[in-house]
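1. My questions concern the predicted model and sequence given below.
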Amino acid sequence: MAIFVMLSAAPQLPLDWVSMHAATSVRPDWSSLPVRVRAYAEEQLGAGVTKAMTCGAGYTPGLACRLQLADGRRAFLKGIGGDHPFAPQYRSEVEITPLIPEGVGPKVLWSTAPEEGTDWWLLCLEDLPGGNPALAPGSADTAAVIEAVEKAVKALTPAPLADAEPITKRVGSWLTGWANLAAGPTQDLDPWAVRNLDRLVSTEPLWQAAAGGETFIHWDLRPDNFVMRADGTAVIIDWSYPHKGAPWIDPVLLIPQLIMAGHTPSEAEKAVAHLPMPSPDVLTSFAIALCGYWEISARRTNPPGVPFLREHQARAASIARAWIAHRTRWA
């Protein structure tokens, strides 16, 4: 998250291009930024901003907008104030993104921290004008996204962040949704989940024993965290989690995204089967753990500035239930 400024010598899309993905956050626009932030960004960019379009996709309430510069270049700008509740996530992105090889992630041009004079986290990257990929069946973008993840797994093993923490240290505590739901009232759960709750709870943690490894994990792979290049390849953005683990984790995270885009569970699994994959039992456990996370998260209130997050998580939970049912044949 942090401010991303992406530059290109020649624009390839109209500035009023709008992401195909529904907005999940309410973002500030360029004109509402503090004067010192705009002045600093323009100084670093080497040109003034003549036009700005706020981009709505994503799950945090920071700035994200495409800019047209006075010298004809384009830029994409993303950021947040240093005292915002989401600031730690942006700080991680500022620190991690320069470590990601160019081509796997975007090219970094410059960055700054709040204490350097703007009170904001700022990060400047190349312009990636191709927009977010469409993962629907038959889309050429799907193959490009899968190839990008395969490339990332290879390039990020071993992890480029020396103190990357094991994925289970933090994420393991997040993916305990079914156990937490079973401890309270269950009348609002889907009937299938109620019937299988004991099995969901007992299977939920089993993936953790197979999650160790030295691969740097993105963890948040969704269509809005990929951007297409003009040559049809995809770049992964929003590197904000300092985790390492097994090389199968990010490839498996693509499966529910493909299902949400219209692939059947069988088609989605087949599409990534050539990437690193865990054993069938571990894959089932991980699917259950992801579903439990989305189930319990969807029942929380929305964070400030992100009014549609829980609705998205409820849909993700429904998709994951179908994926689990496909894998387990539980009635």
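-> Good, I have the coordinates.
2. Only C-alpha atoms from now on, for both contacts and neighbour counts.
-> Fine.
3. And for A230, the neighbour number?
-> Residues near A230, counting by other CA atoms under 10 Å, number 13.
4. Likewise for R300?
-> 10.
5. Doesn't it lie inside a helix?
-> No - according to DSSP: H, G, I helix; E, B strand; the rest coil, the state of R300 is coil, so it is not within a helix.
6. which residue packs closest to it, ignoring adjacent ones?
-> Nearest non-adjacent residue to R300, counting by CA to CA, 6 or more residues apart in numbering: R310, 7.2 Å away.
7. May I have the residues that are in contact with the residue nearest to L181 when sequence neighbours are not counted?
-> Distances taken as CA to CA, 6+ apart place I296 nearest to L181, at 6.8 Å, with adjacent residues excluded. Taking CA atoms under 8 Å, 6 or more residues apart in numbering as the criterion, I296 is in contact with G177, W178, N180, L181.
8. Would you confirm that M53 belongs to a helix?
-> No - applying three-state DSSP, one finds M53 to be strand, outside a helix.
9. Distance of it relative to A64?
-> 9 Å (CA to CA, to the nearest Å).
10. in stretch 121-129, what counts as buried?
-> W121, L122, L123, C124, L125, E126, D127, L128, P129 (16 or more other CA atoms under 10 Å).
11. Count residues in the vicinity of I324, would you?
-> The burial count for I324: 20, using other CA under 10 Å.
12. Pull the distance from the one helix or strand it maps to to the chain's centre.
-> Counting by DSSP states H and E, the element that carries I324 is helix 309-328. How far helix 309-328 lies from its chain's middle: 17 Å, per CA atoms, centre = their mean, to the nearest Å.
13. ok, back up a step: shared neighbours of M53 and A64, anything?
-> In contact with both M53 and A64: D29, using CA under 8 Å, 6+ apart.
14. Got another one to weigh against that:
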Amino acid sequence: MDDSAAPVGTAAVPSVPHGKTASRLEWRFLPQEVRALVEDELGSPVVDARSQTAGFTPGFASLLTAENGARSFVKAASRVAQPEIAASYAEEARKLVLIGEQVPSPALEWFSKDESWVVLGFEAVTARPPRRPWRAADLTRALDLAETIAAATEQVPAGLDLKPLYADLPLLLTGWKDAPAAWPHRAEAAALAAGLPDVPGNQRFVHADLRDDNILFADDGRTLACDWNWPALGPVWQDSVDLMISAHGDGVDVDEVLAARPLTRDVDPDHIDSWLAALCGFMLSARRRPSPMNSPHLQTHSTWYAEAAWSWLARRRGWL
């Protein structure tokens, strides 16, 4: 990225192709022993495999239908070829075993973790993701989901061994050191980000990755969150604010929404600004890394979120 660059706004950043951001391994390329394991769980051979193209990881993720009509959403990754993805899938399975009945998530029906592959089988849910740009009804439903997760995890489930998100991702506190030289109000934003550990209530359970591509609006009326790899400790309103950042980037008046929602309406504005500054700095640092070949839109995603978080923060602080 150009180190002299100043903010340009989300409208000037190429939009990621929502729902088509992942380049994933397909069913026919899985090793025979992995396919045999899955077909044993389903009870008959797979006759249809529909690779899921949302998200930013290259692990296998496909909706599978077997000859006997059984269906499963299967995620898989090689411990050798994709060690980070495999580890995150194994961690997702561990966490869902502990919290799966508490939180609104597609059910984890089975999983296998051997020396070579991690394979997870989820309930197959007929659903759609929220539409982008955000519509008011979809945003309301997504924020309802964030509040449902918060209510279900008021007591952090035992055994999760969660850490504050800023401990898992130190760049939330230090990312502004990588901000372009021409970026305005760097010192003020860096100070806000560095103050994140002092935000009250930083010990609540948060999903920490609640984006539109991790939300399902099921045909049966449920609203579900996917990808439970990264839960952490944070302020109870963090997931809600994360959703509002993307809505702000899409042109929604989120200050009005923030003032109306129960998790955000009474929060000290400086505390929300601290999180916006931390996330912006993190994304400014992340966008310096080139996109991997198997996730070609990751850098654009980081740039867009940095601009969206900055735009909202700057408006709130009177920096525009």
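-> Noted; the coordinates are in hand. The shown structure was predicted, so the numbers you read here are calculated from the model rather than taken from an experiment.
15. List the TM-score for the superposed pair.
-> In this superposition the chains share a TM-score of 0.86, using TM-score structural alignment, normalised by the length of structure 2; 300 aligned residues with a CA RMSD of 2.2 Å.
16. Neighbour count: M53 and A64 of structure 1, which is higher?
-> Taking neighbours as other CA under 10 Å, M53 of structure 1 and A64 compare with A64 leading, 28 against 18.
17. How about the alignment partner in structure 2 of that one, nearest residue that isn't a chain neighbour?
-> Under the alignment (TM-score structural alignment), A64 of structure 1 pairs with A61 in structure 2. Distance criterion CA to CA, 6+ apart; nearest residue to A61 of structure 2, sequence neighbours excluded, is K75 at 4.4 Å.
18. Over to F111 of structure 2?
-> Closest to F111 of structure 2 by CA to CA, 6+ apart is L120, at 4.3 Å.
19. same question, A179 of structure 2
-> L284 (5.9 Å).
20. residue contacts, the one you found?
-> L284 of structure 2 touches G175, W176, D178, A179, S302, T303, A306, counting by CA under 8 Å, 6+ apart.
21. isn't the fifth one right up against R289?
-> I take that to be S302 of structure 2. No - assessed by CA atoms under 8 Å, S302 of structure 2 is found out of contact with R289, at 9.6 Å.
22. can you name the residues of structure 2 that the helix holding I324 of structure 1 overlays?
-> With TM-score structural alignment as the criterion, helix 309-328 of structure 1 aligns to 298-317.
23. which position in structure 1 aligns with V267 of structure 2?
-> In structure 1, V267 of structure 2 lands on P278 (TM-score structural alignment).
24. What segments of structure 2 are helices?
-> Per DSSP state H, structure 2 carries helices over the ranges 32-42, 83-99, 136-152, 165-168, 171-174, 186-194, 238-249, 254-260, 269-286, 298-317.
25. Quick one: closest of those to P200 of structure 2.
-> helix 269-286 (8.0 Å; CA to CA).
26. and the closest one, how far from structure 1 on average?
-> Following superposition, helix 269-286 of structure 2 is found to deviate from structure 1 by 0.7 Å on average (mean CA distance after the TM-score superposition for structure 1).
27. quick revisit: would you list the helices of structure 2 in CSV and tack on distance to L216 of structure 2?
-> Output for these, formatted as CSV (distance: least, CA to CA, whole Å):
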stretch, distance to L216 of structure 2
helix 32-42, 23
helix 83-99, 17
helix 136-152, 9
helix 165-168, 24
helix 171-174, 28
helix 186-194, 31
helix 238-249, 14
helix 254-260, 21
helix 269-286, 24
helix 298-317, 20
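28. Can you check which of the ones you listed gets nearest to T21 of structure 2?
-> Comparing the helices of structure 2 against T21 of structure 2 with CA to CA, the closest turns out to be helix 298-317 (8.1 Å).
29. The closest one vs structure 1 - mean distance after superposition?
-> Mean deviation for helix 298-317 of structure 2: 0.9 Å (mean CA distance after the TM-score superposition for structure 1).
30. Show me which positions of that helix end up buried.
-> Buried residues in helix 298-317 of structure 2 (16+ other CA under 10 Å): 298-314.
31. Counting by contacts, list what it packs against.
-> helix 238-249, helix 269-286 (3 or more CA pairs under 8 Å, 6 or more residues apart in numbering; DSSP states H and E).
32. And these: which comes nearest I85 of structure 2?
-> helix 269-286 (18.0 Å).
33. thinking again about what came up before, what does the residue nearest to L181 of structure 1 correspond to in structure 2?
-> By TM-score structural alignment, I296 of structure 1 lines up with S285.
34. circling back to that earlier point, from the contacts of I296 of structure 1, pick the one nearest Y59 of structure 1.
-> G177 (20.1 Å).
35. Next up, the contacts around that closest one.
-> Contacts of G177 of structure 1 (CA under 8 Å, 6+ apart): A289, C291, G292, Y293, W294, E295, I296.
36. Repeat the analysis, applying 10 Å as the threshold.
-> G177 of structure 1 makes contacts with 200-201, 204, 288-297, as judged by CA atoms under 10 Å, 6 or more residues apart in numbering.
37. Kindly report the same for F226 of structure 1.
-> Applying CA under 10 Å, 6+ apart, the residues contacting F226 of structure 1 are 105, 128, 130-134, 144-145, 148-149, 233-238.
38. can you do 7 Å?
-> Neighbouring residues of F226 of structure 1 by CA atoms under 7 Å, 6 or more residues apart in numbering: N132, P133, A234, V235, I236, I237.
39. And it, how far from E95 of structure 1?
-> 19 Å.
40. and if you look at A39 of structure 1?
-> Distance, A39 of structure 1 to E95 of structure 1, by CA to CA: 23 Å.
41. More neighbours: which of those two?
-> Neighbours per residue (other CA under 10 Å) separate A39 of structure 1 from E95, with E95 holding more: 18 against 15.
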